[in-house]
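> Sequence and computational prediction follow.
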Amino acid sequence: MNETKKMRSIARNINRSWVAGLFAAFLLFDILAAGLTIGGWCYFQETKTGAEFSLKTPRHFETIDADQIPEEHQGYAQRSKRWILIPFQDTMIRAQYVYEDSSGKKQTVYAGKFLIFSWRCLALIILIQLLSLLSDMLTGSRKARRQLAPLYEMTQKAKELTDAAAFDESKFHDLEDAISQISPTGPDARLQTGDTELEGLEQAVNSLLDRMRQSYQQQARFVSDASHELRTPIAVIQGYANMLDRWGKEDEKILAESIDAIKSESDHMKKLVEQLLFLARGDSGRTKLTMEEFSLRETIKEVFDESVMIDSDHYYHLKESEDLKITGDAAMVKQAARILVDNAAKYTPAGADIVLQVKKNEKNHPCFVVQDEGIGIAAGDVSHVFERFFRADPARGRDSGGTGLGLSIAKWIVDRHGGYFQVLSREEIGTRITVCFPQNPH
């Protein structure tokens, strides 16, 4: 019974707040309607002869004697007294509007008829509003209770379920012991309590463990691969340094060979470290993108011009396309495109063609395409080419100057732009990589 009274009290409070808000809204509406109606009438009276309306013009309403009402309105003034009387009617019927025209001459306009008509219209609106407020006051609480009834039933049911549930503290201790025995890096680490009531929680924890284990394995593989990639140039540099120390100081041929090898390996190691730092900053969220609208066609054209200038071993072609605009970091998108073009040049024989193009794909997404006539990628390796340090075959090794990180960097950039890749490749025929950005082109 107390709960029922409490719900009724809440319903009454809600209804009072609703009625108060509705009253305030009606009052504001009436004030604005009256002000706009009178202001509009004054504007019309001052401008109907072609004069300009000015807020600085002196104007006011004043009352006149009954015998000063214009003759054409005397009949209306007499008839209005036989109608339903409204407050201030006697004053309004004798009102006139006074203003100065552009020459400074005072002009008067009889306003009684307008004011009486407007006041009666407003009184009718107020009467309708009062009836609406009265109806809400009488029936609003009942409506509020009907609206609150489902919520009240849910509250009661939740309370019943809570009271009926048995609190078994030992289950939480068993769960705590099972969690404490789990090793996240263990190959078969699983949470198992044997309690069917905790089955949903077990699945959630095991799913989290699987993701942690996968992340740990990827991190371990990445560190191992990075160490291996760095170990090779260091070993080469150390080998040539030892050779110079032993007998290469006087042998100009060995000296030149050693210097060239050390410079080459140093450049390779510098490039590798820079790429590792880029990926590390990206994974930690420290690489910030400057998102702005730019022309994808102009960006790809810049990459095309640079490639033609620095690579004379291949024939570059830029297909004509419409000017598609996307929102993103122009410098980052250009870097991704340059990585794909460099990759195509590494694995395409000299004298072959490399084609660049900007277009819309079948989903109407703006894209850019890099197509080569290189050695191609095996079908089973296509899904792995964007993994860090992945190389499809020995031909894609350090001899070609690659680090195995370029495509990973390109994928990171495209992923941060919400884009995706479409890869089509045939061995000994070539590869076509399409990068798409799922946003509406302008």
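Ah, there it is.
> hey, let's count contacts and neighbours off CA atoms from now on
OK.
> Tell me where the stretch 201-350 of the chain has helices.
Applying DSSP state H, counting those that start in this stretch to the stretch 201-350 of the chain gives helices spanning 252-283, 296-310, 330-346.
> nearest to L208, of these?
Ranking these by proximity to L208 (CA to CA) places helix 252-283 first, at 19.4 Å.
> Okay, buried residues for stretch 345-364 please.
345-348, 353-360 (16 or more other CA atoms under 10 Å).
> between those residues, which is nearest R120?
The closest of these, once distances to R120 are taken by CA to CA, is K360, at 65.2 Å.
> here comes the other one, which I'd like you to weigh against the first:
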Amino acid sequence: MKRLKLSTKITWNYALIFTSILLIINLAVFLSTQFYNRLSAGNEVDALLASIEDEILDGADITGEKLRSLGAVSPFFASMEDGSGITSSQEQFRLEEREGDVILVKDFEKGPVETDKIILSRSRVAGPSGVVELLVLKDLSVFSFMNSVTLVTLIIASVLGIFVSYVVGYFISRQSFTPILSMTKSAAAIGPGNIHDRLEEPDVQDELKELSQTFNGLLDRLDDAYSKQAKFVSDASHELRTPLTVIKGYNDLLRRWGKEDPEILEEAIQAIRAETDNMSMLVENLLFIAKGENKKMKLDLTTFSVKDLLEETAKDSELSVPDRDFLVLSDDFTVFQDRRMIKQLLRIFIENSVKFTKADATITLKAEEAGDVYRLHVMDDGEGIAEEDLKRIFERFYVADKARTKNKAGSGLGLSIAKWIVETHGGTLEASSRLGEGTTMTASFPKRAEKSGSS
């Protein structure tokens, strides 16, 4: 049964259920017929007995002919016993008792016929000449032929019903599975070469349409993930190619004549060191994103003061970037989050602000609470971001206008990492900026991150 196709299983199940119902109905019809026959026979016997009793009470002379005239003819039998003897409606019929059962014996020329399928009723009546013992019965063996015909008819009907149920079940399952088979073939045909193809959705609003819509939605998500992966590989390759090209160029320069020129040697060493640092940071960021997407990075949730974190981050930044001023504006409140990641988020914002502000510029770190949420702001008065770039700055590897950001922009991964950190904590991230007026990064968080937010 496990190796059968689903359509075959449905066909057999349908046939089995239909057959079971049909057999139950047929059995009920047969048994109800038997019950009705016995009930009807009992009523008829009681009615005949009552008629004979009335005649006796009226003082009528009861003879065999009289009994037959009252209705005691085959399959009925009646007998009356009084002081003068026994009078019966059929002389060839007699009753025998065997082991407590009453047997009707019918004497025919070809031999006696016995049956215990009878409905019998007795009574005692006070007649003119004394007490009269009455007995009336009906022979149910006359129904044997009709019962046999009924049983054979029901068996034939059951066999035909089984056949019809199988045929109907076969066509119903075939009709039901035709769209599914079509969907299966369409799904099997989708591959890397036609990943944008989709299953055809049935016109009827039913479960198959919902299935096709669900499967198409899955394909859309896979297609999107495939496209993002391809773009990720392409962008990562491009970003790695640039520093490798620079390193290779300076290596060739040193190999040809730079080893004898101290100035060229120093320039090459500094350039190679800078590009190596860029590559190291790029690889580190790529690993961070990969761990996040593969859900191998978990939040280390602790309770900490936001104001203390901002002051700590500002102090660290003053040491690494002494030509910028850092201002902290924060309410004093605590949150339950991953302190290390929130600090990394602030550093990413600060690094971007440092790139696009001049010396002696002020970078403001601000935190404010509002009920169960709080907001972090990192504000600067630098060059700002163009409106067309503002909508895409959180995309991976996206770098704003290359001509305007030359020698300033990084790999384009920092803000995408920042977005991941915010969303993993259940928050939202937005940027507001105008060219020449500065930029504000705002991250909104629930004050208590959930454990389920871990990735």
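It's in. Nothing here was measured: the structure is a model prediction, and the numbers come from that model.
> After superposing, what score do the chains get?
Comparison of the two superposed chains (TM-score structural alignment, normalised by the length of the first structure) gives a TM-score of 0.59, and 280 aligned residues with a CA RMSD of 2.6 Å.
> JSON lines please, covering the buried residues of stretch 345-364 of the first structure and showing distance to T108 of the first structure.
Formatted as JSON lines, those follow (distance: CA to CA, whole Å):
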{"residue": "A345", "distance to T108 of the first structure": "90"}
{"residue": "K346", "distance to T108 of the first structure": "93"}
{"residue": "Y347", "distance to T108 of the first structure": "94"}
{"residue": "T348", "distance to T108 of the first structure": "94"}
{"residue": "D353", "distance to T108 of the first structure": "90"}
{"residue": "I354", "distance to T108 of the first structure": "87"}
{"residue": "V355", "distance to T108 of the first structure": "84"}
{"residue": "L356", "distance to T108 of the first structure": "80"}
{"residue": "Q357", "distance to T108 of the first structure": "77"}
{"residue": "V358", "distance to T108 of the first structure": "74"}
{"residue": "K359", "distance to T108 of the first structure": "72"}
{"residue": "K360", "distance to T108 of the first structure": "71"}
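> on that earlier part again, if you compare the helices of the stretch 201-350 of the first structure, which one is most tucked away?
Ranked by mean neighbour count under mean count of other CA atoms under 10 Å, the helices of the stretch 201-350 of the first structure are led by helix 330-346, which reaches a mean of 20.
> what angle separates that helix from helix 296-310?
40 degrees (axes from the mean of the first three to the mean of the last three CA atoms, to 10 degrees).
> Save the helices of the stretch 201-350 of the first structure as JSON lines, and put in distance to N15 of the first structure too.
As requested, the helices of the stretch 201-350 of the first structure are exported to JSON lines (distance: least, CA to CA, whole Å):
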{"stretch": "helix 252-283", "distance to N15 of the first structure": "54"}
{"stretch": "helix 296-310", "distance to N15 of the first structure": "58"}
{"stretch": "helix 330-346", "distance to N15 of the first structure": "57"}
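> Contact partners for V303 of the first structure?
Residues near V303 of the first structure by CA atoms under 8 Å, 6 or more residues apart in numbering: 334, 337-338.
> re the thing from before, ok, the buried residues of stretch 345-364 of the first structure vs I262 of the first structure, which is closest?
Closest to I262 of the first structure, out of all of these and judged by CA to CA, is K346, at 21.9 Å.
> OK, contacts around the closest one?
S400.
> how much space between G397 of the first structure and Q371 of the first structure?
21 Å (CA to CA, to the nearest Å).
> So between those two, which is more surrounded?
Higher neighbour count among G397 of the first structure and Q371: Q371, with 22 against 15, using other CA atoms under 10 Å.
> helix, strand or coil for the more buried one?
strand (DSSP: H, G, I helix; E, B strand; the rest coil).
> Just give me the match in the second structure for it.
Counting by TM-score structural alignment, Q371 of the first structure lines up with M379 in the second structure.
> all strands of the first structure, in order?
Using DSSP state E, the strands found in the first structure span residues 59-63, 95-100, 106-110, 292-295, 315-318, 325-328, 353-360, 366-372, 420-426, 430-436.
> Of those strands, flag the one that's most buried.
strand 366-372 (a mean of 23).
> Just to confirm, what residue in the first structure is aligned with N294 of the second structure?
Using TM-score structural alignment, N294 of the second structure lines up with S284 in the first structure.
> That match: neighbour count?
So S284 of the first structure, with other CA under 10 Å, has 8 neighbours.
> can you check the one 5 residues further on too?
Here the count is done by other CA under 10 Å, and L289 of the first structure has 14 residues near it.
> which one is it nearest to, not counting chain neighbours?
Counting by CA to CA, 6 or more residues apart in numbering, the nearest residue to L289 of the first structure once its immediate chain neighbours are dropped is D329, at 5.7 Å.
> The one you found matches what in the second structure?
In the second structure, D329 of the first structure lands on D338 (TM-score structural alignment).
> my read: that match touches F304, true?
No. Look at D338 of the second structure against F304 with CA atoms under 8 Å: they stay out of range, at 9.0 Å.
> Roughly how far does M281 of the second structure sit from G410 of the second structure?
From M281 of the second structure to G410 of the second structure the distance is 10 Å (CA to CA).
> An error on my part: the question was meant for G438 of the second structure.
From G438 of the second structure to G410 of the second structure the distance is 19 Å (CA to CA).
> biggest helix in the second structure, by residue count?
helix 6-57 (DSSP state H).
> helices and strands around that one, which ones?
strand 118-127, strand 130-139, helix 144-189 (3 or more CA pairs under 8 Å, 6 or more residues apart in numbering; DSSP states H and E).
> The residue nearest to L289 of the first structure against K288, yeah?
No. Taking contacts as CA under 8 Å, D329 of the first structure lies outside contact range of K288: 9.4 Å.
> what about these two, which has more around it?
Set D329 of the first structure next to K288 and count neighbours by other CA under 10 Å: D329 wins out with 18 against 9.
> Report the contact partners of the more buried one.
289-292.
> Distance to D251 of the first structure added to the residues you listed, as a markdown table?
Output for the contacts of D329 of the first structure, formatted as a markdown table (distance: CA to CA, whole Å):
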| residue | distance to D251 of the first structure |
| --- | --- |
| L289 | 51 |
| T290 | 53 |
| M291 | 56 |
| E292 | 57 |
